[in-house]
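Visitor: no sequence for this one, just the structure:
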């Protein structure tokens, strides 16, 4: 599951709240072991996702760098090239 969490810092355009929330959800899924929590654990699971989303947004907003922002399209093309080399096929990634 965690392999789906992608770096979000220093991209142009900046990471959206939706991207940060999705990464937070993946993180909570990984550490809890739940893809979807039971009713008994749903409140705690959702609270954890929300708290991690807030912490991640604060982190993203406070990080600084002198490096030029990375271009999302270029990074997608690099990922395609890595996948083609690794798996022998080129699969179109949807944005």
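Guide: Looks like it came in fine. All figures in this text were calculated on a predicted structure; none of them were measured in a lab.
Visitor: contacts and neighbour counts: CA atoms only from here.
Guide: OK.
Visitor: The chain: strands as residue ranges?
Guide: 11-12, 70-71 (DSSP state E).
Visitor: this is the comparison structure:
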């Protein structure tokens, strides 16, 4: 679940509210163990997502760096290459 949470700081253009909320949703899902909460837990779950989204926004707005902003397309390409190498098909056993 948490592998889909992406780094949001120091990108050009900056992270959108949708990206921040998606990361908060994944975080709350991981903590709660719920992909979709029951009706009894829905209000608490939604409130937690709202709170984590707000905290993440405050954090991102408070951070500073002297590093150049990263390019989203370049970083996405690096991630695709890492994935390709990680999930590269392996030769069948016993094959020569």
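Guide: Done, it's in. Keep in mind it's a predicted model, so treat the numbers as computed, not measured.
Visitor: before we move on, the earlier item: and the strands of the first structure as a markdown table, adding mean neighbour count and distance to residue 51 of the first structure?
Guide: Shown next, in a markdown table, are those (neighbours: other CA atoms under 10 Å; distance: least, CA to CA, whole Å):
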| stretch | mean neighbour count | distance to residue 51 of the first structure |
| --- | --- | --- |
| strand 11-12 | 14 | 23 |
| strand 70-71 | 14 | 27 |
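Visitor: could you redo those strands as JSON lines and give each row distance to residue 2 of the first structure?
Guide: Putting the strands of the first structure into JSON lines (distance: least, CA to CA, whole Å) gives the following:
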{"stretch": "strand 11-12", "distance to residue 2 of the first structure": "20"}
{"stretch": "strand 70-71", "distance to residue 2 of the first structure": "22"}
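Visitor: For residue 42 of the first structure, which of the ones you listed is the nearest?
Guide: When the strands of the first structure are compared by CA to CA, strand 11-12 sits nearest residue 42 of the first structure, at 32.6 Å.
Visitor: how close does the most centrally placed residue in the second structure get to residue 38 of the second structure?
Guide: With distances taken as CA atoms, centre = their mean, residue 5 lies nearest the centre of the second structure, 1.5 Å away. Using CA to CA, to the nearest Å, one gets 23 Å for the distance from residue 5 of the second structure to residue 38 of the second structure.
Visitor: How about the residue nearest to the centre of the second structure: what's its closest non-neighbour residue?
Guide: Of all residues not flanking residue 5 of the second structure in the chain, residue 23 sits nearest, at 5.1 Å (CA to CA, 6 or more residues apart in numbering).
Visitor: what number of residues lie near residue 53 of the first structure?
Guide: Residue 53 of the first structure has 21 neighbours, counted by other CA atoms under 10 Å.
Visitor: quick one: it from residue 78 of the first structure, how far?
Guide: 27 Å.
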